[in-house]
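# Prediction below, plus the sequence it came from.
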Amino acid sequence: MRRKHVVAQTVSLFAVAAALAGCTVDGNAVNDSDPAANAVVDVKSLDTGKYPTEPRKPFGEATGDEVVTYDAQRMAQYIVAPFEIDADLTNMGLPMQVLYSTTNVRAVVGDDVANVKANDAILYGYVVSASTPDETIRAGTKRELNNFVTRYITPADATAAANQMADAYLKRPKATTVRVDGMSGSRVISVPGNTNGTTALVSITAHNTYVLFTYYQTTDAQKDQLQPAIKKAVDLQTALIDQFPATPTKAEREARNQPKKQLIMDQNHILIYALPYTDQEIKDAKVKTPNPGNVRAVYGPRSMSFFSSDPPADFRLLNEVGSTANAMDRATVYRAKTPEGAKKIMDTFENSNRARGMKPVPAPPNLPAARCLSEVTQNVTGYWCEVSYGRYVAELVGTDPKDVYQQTSAQYVIFTKADQKAN
């Protein structure tokens, strides 16, 4: 999905493909009237290497640590995207991940704030970060934001955590409380920015069993944007997190007299069709994103935009074509409502990648339904391919062209066995 392409271990650059779409012949785009676009693929002729060619079995019920990971990945769709707060915040960055405990929260807020006693009751959370594009640094208008939500065992735990974190912030040099109209339920604190000539506001809000946190930084010349953006962030996040169907804890079920309900992983039946990482690769963090907790996951259009180089456009597009459940594993898989919608995704992302400088390379042998591009980053050549079948589209990335071709071929074979009516 047009993710930023960092070819060494943090490879990004999402794109997607569509069935019966224009494809590539020797790396050149062709249209539907070209025989290669609708060529019958002999799957037996494809080099799939060591990769599986069968869909995975259904994942079933989440148990143990899976519950935390899966629920936090689900929560990501209900985290306000930075561009929804400030339209210029389109340069997605780190941290962007599942928050399992205070260990992860430290990377966002620092040891003093994360280590407050009430944070022992964190169940999980999700954080997303972004800044204005790099060119704004030279123009002196750079702005940046971290936005996260953490879930706690009880509302009292969330209230205690919000107050304790705010108190910890106020112990920092030059930190002061700020009163913002319409934000009486939030603790808002002004702190020096992380570079000279910058200022930031921090908002910490307890809301039911959640703590909503936003850090927004501007240059001193843009300080008038701080309070409106912080208020907008809290208003949007409060409304959005209320829509999250969080899995009830045991205490919540007992208080509501509810029976235990199974939390079924991959409820939309799409992750089973994504070319997978092995358990060991995920355990050893040998994945193509900076955080292993971001893979073996299903995301909605908003949370998929977190990994994009053009978040607003991709958010709109995925909603438009009905790609509401998207799988991220070794392959990233999308499923539009129709093959025509998938074709639109495929064409849009290929055109965008070409426009940003990626060059066409040949498609995998005997697989005219695929399109491949490459680019050089820090003297390393990265390869990206997209492939399609019916409503399903996928993208594969890596630095070894033969390996990327094998992944793409294996993903295509899996697609030929996918349920085209699944939702």
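On my side now, so go ahead. Not measured: the values here are computed from a predicted model.
# Could you use CA atoms for every contact and neighbour count after this?
OK.
# Going by residue numbers, what spans are helices in the stretch 251-400 of the chain?
Applying DSSP state H, counting those that start in this stretch to the stretch 251-400 of the chain gives helices spanning 279-283, 301-305, 311-321, 339-355.
# next one: the second one to chain centre, how far?
In terms of Cα atoms, centre = their mean, to the nearest Å, the centre of helix 301-305 is set 6 Å apart from its chain centre.
# Next up, a structure to set beside the first:
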Amino acid sequence: MISRRIRLGAIALAATALTGCGSHVGGTALPGEIDVRTLDVGNYVTEPLETRFHYYPSLHEGVVLAAMRLDGQVVTGPEVDPRFRYATGSKHFDTAAEAAGILATGSESVLRDNQMLFGFAASSADQPKPQYHDLPAGAGSILTFVMQFPDAAAASKAAADLERVDFQVAADANQTVSLAKYTDAHTHWRPGIPTMGSFLAHGSYVVNTFTTWKEPDLAELTDLTQKIYDAQVPLLDALKPVDREGILRLKWDPDGMLRQQLNPDGFGLPYFESEFSGGERGFLHRVNDQEHWRRVLADSGVDRFALSGFDFEGPSLLFRARDADAARTLWSAILGTAYPGAVDAPPKVPGARCGEGPVAYDVDGYVETKVKRYRCAIVYRRYVATVDSDQLADVYQRAAAQYALMANSTW
């Protein structure tokens, strides 16, 4: 029924940070805090990012910021059904050509004609997906793809046209399905095939769902599709659509998260894989066990998350907790099972702890290596950050620089 679907690759939580040149440690120690100028930060820069980078609005970067904003309002698996606790991937789209890659052949012209602005897709499953592997046979999965159009009329037409194109892929076998709770949704399945696709226009948004179950059970597939809409529609009601002028006016770092992160090269253009700032769902879409991390974030009242740096080089991660006590709770759990090895804390860095991860592990006969060997977690007031490296001395300098950055970014 669907000719082409991307396999959304999950973005690993394990991440590293770039090294850079040039060092300067500024700031003044507050009562009860150390003088960060005494820390060994090596060549890492410890001034907030805006001292080295200025964001100039453009339509392209604005669309990326708009997609990041949408990311925070797209459901995670456990919000739909507790069984779907494992994220299997997420991706943003800023062109019709990219978005058509996860839809039926012929969808690109529909998206262009109706002037799709941007979109975001996320998928989850009831079994974990090993890195570099497909989901295990018999796994159930859900994909939620939200797109924004210029207005409700364009969204309504796009939903109907996208369904028509999708249905025609196997018009002789597909059958229309009516959803009792969402009579305006365009839905179909192919009897004997354990999948169902649906499109629902909601204001300026179109929600596309694609559900896969263990067997071709029409009642189960219908129930899952309606559950996705039950969880997703209220989130869109809380997100006012943004027009092209509004896209240009979106703020680059509205909560001051990126300015506090270790960013050796000073590159700050918004990008999902390297310069991202968003809500807690922005983190949950990037991890494997969403239910576990949902509980961890909830226990600490985390409301903002950011990353800086590509995953293969190593971003720093930053979380904003409810308060200083909640941040300590998160700090004590953040290394988790990924970095269980005992490692001494970096010298003289308050509120820092480190761990060592396994060098490699085996999945179905395939040896996988994690990105970096060491990770340190640093807590400062209501913020928790992590930095990674393969070298212990380097991760200590990164931790010191990250602490100094947070201390220097309090204005």
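Perfect, thanks for sending it. Treat the numbers as computed from the prediction; the structure is a model and nothing was measured.
# Could I get the TM-score for this pair?
The TM-score (TM-score structural alignment, normalised by the length of structure 2) is 0.77; 365 aligned residues with a Cα RMSD of 3.4 Å.
# okay if I get the helices of the stretch 251-400 of structure 1 as JSON lines plus mean neighbour count and distance to residue 45 of structure 1?
Below are these laid out as JSON lines (neighbours: other Cα atoms under 10 Å; distance: least, Cα to Cα, whole Å):
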{"stretch": "helix 279-283", "mean neighbour count": "12", "distance to residue 45 of structure 1": "28"}
{"stretch": "helix 301-305", "mean neighbour count": "23", "distance to residue 45 of structure 1": "33"}
{"stretch": "helix 311-321", "mean neighbour count": "19", "distance to residue 45 of structure 1": "32"}
{"stretch": "helix 339-355", "mean neighbour count": "21", "distance to residue 45 of structure 1": "24"}
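# Adding distance to residue 238 of structure 1, write the ones you listed out as JSON lines.
Converted to JSON lines, the helices of the stretch 251-400 of structure 1 look like this (distance: least, Cα to Cα, whole Å):
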{"stretch": "helix 279-283", "distance to residue 238 of structure 1": "33"}
{"stretch": "helix 301-305", "distance to residue 238 of structure 1": "16"}
{"stretch": "helix 311-321", "distance to residue 238 of structure 1": "20"}
{"stretch": "helix 339-355", "distance to residue 238 of structure 1": "31"}
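# Of the ones you listed, which is nearest residue 78 of structure 1?
Of all those, helix 301-305 sits nearest to residue 78 of structure 1, with 7.9 Å by Cα to Cα.
# quick revisit: to residue 145 of structure 1, which of the helices of the stretch 251-400 of structure 1 lies closest?
Per Cα to Cα, nearest to residue 145 of structure 1 of the helices of the stretch 251-400 of structure 1: helix 311-321, 14.6 Å.
# so that closest one versus helix 339-355, what angle?
Counting by axes from the mean of the first three to the mean of the last three Cα atoms, to 10 degrees, helix 311-321 of structure 1 lies at 160 degrees to helix 339-355.
# which residue packs closest to the counterpart of residue 352 of structure 2 in structure 1, ignoring adjacent ones?
Applying TM-score structural alignment, one finds that residue 352 of structure 2 aligns to residue 370 in structure 1. In space, and not counting its chain neighbours, residue 370 of structure 1 is closest to residue 387: 4.3 Å by Cα to Cα, 6 or more residues apart in numbering.
# okay, now that neighbour: neighbour count?
For residue 387 of structure 1, the count of nearby residues is 31 (other Cα atoms under 10 Å).
# how close does the match of residue 352 of structure 2 sit to residue 301 of structure 1?
From residue 370 of structure 1 across to residue 301 of structure 1, the span is 23 Å (Cα to Cα, to the nearest Å).
# residues in contact with the longest helix anywhere in structure 2?
Criterion DSSP state H: the longest helix present in structure 2 is helix 218-237. Outside helix 218-237 of structure 2, the residues that touch it by Cα atoms under 8 Å, 6 or more residues apart in numbering are 73-75, 79-81, 144, 179, 181-182, 194-196, 198, 202, 205, 209-213.
# Out of these, which end up buried?
73-75, 79-80, 144, 179, 194-196, 198, 202, 205, 209-213 (16 or more other Cα atoms under 10 Å).
# Give me the distance from the longest helix of structure 2 to the chain's centre.
The answer for helix 218-237 of structure 2 is 21 Å, by Cα atoms, centre = their mean.
# what's the average distance of it to structure 1?
By mean Cα distance after the TM-score superposition for structure 1, the fitted helix 218-237 of structure 2 averages 1.6 Å away from its aligned residues in structure 1.
# Any buried residues in that helix, and which?
Applying 16+ other Cα under 10 Å to helix 218-237 of structure 2 flags 218, 220-222, 224-226, 228-229, 231-233, 236 as buried.
# can I get those residues in a markdown table with distance to residue 407 of structure 2?
Shown next, in a markdown table, are those (distance: Cα to Cα, whole Å):
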| residue | distance to residue 407 of structure 2 |
| --- | --- |
| 218 | 56 |
| 220 | 52 |
| 221 | 51 |
| 222 | 52 |
| 224 | 47 |
| 225 | 47 |
| 226 | 47 |
| 228 | 42 |
| 229 | 43 |
| 231 | 39 |
| 232 | 38 |
| 233 | 40 |
| 236 | 36 |
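# what's the closest of those residues to residue 67 of structure 2?
Proximity of these to residue 67 of structure 2, judged by Cα to Cα, is greatest for residue 236, which lies at 13.1 Å.
# Check the gap between the counterpart of the closest one in structure 1 and residue 117 of structure 1 for me.
Here residue 236 of structure 2 is matched to residue 241 in structure 1, going by TM-score structural alignment. Relative to residue 117 of structure 1, residue 241 of structure 1 is positioned 24 Å away (Cα to Cα).
# Residue 270 of structure 1 too?
40 Å.
# ok, these two, which is more surrounded?
A count of neighbours by other Cα under 10 Å puts residue 270 above the other of residue 270 of structure 1 and residue 117, at 25 against 14.
# need the contact list for the residue lying closest to that one once chain neighbours are set aside.
In this structure, residue 270 of structure 1 finds its nearest non-sequential neighbour in residue 327, 6.1 Å apart by Cα to Cα, 6+ apart. Applying Cα under 8 Å, 6+ apart, we find residue 327 of structure 1 in contact with 270-271, 274, 296-299, 333-334.
# are any of those buried, and which?
For the contacts of residue 327 of structure 1, buried by 16+ other Cα under 10 Å: 270-271, 274, 296-299, 333-334.
# Can you show me the strands along the stretch 301-423 of structure 1?
326-328, 332-335, 359-361, 370-377, 380-389, 392-398 (DSSP state E, counting those that start in this stretch).
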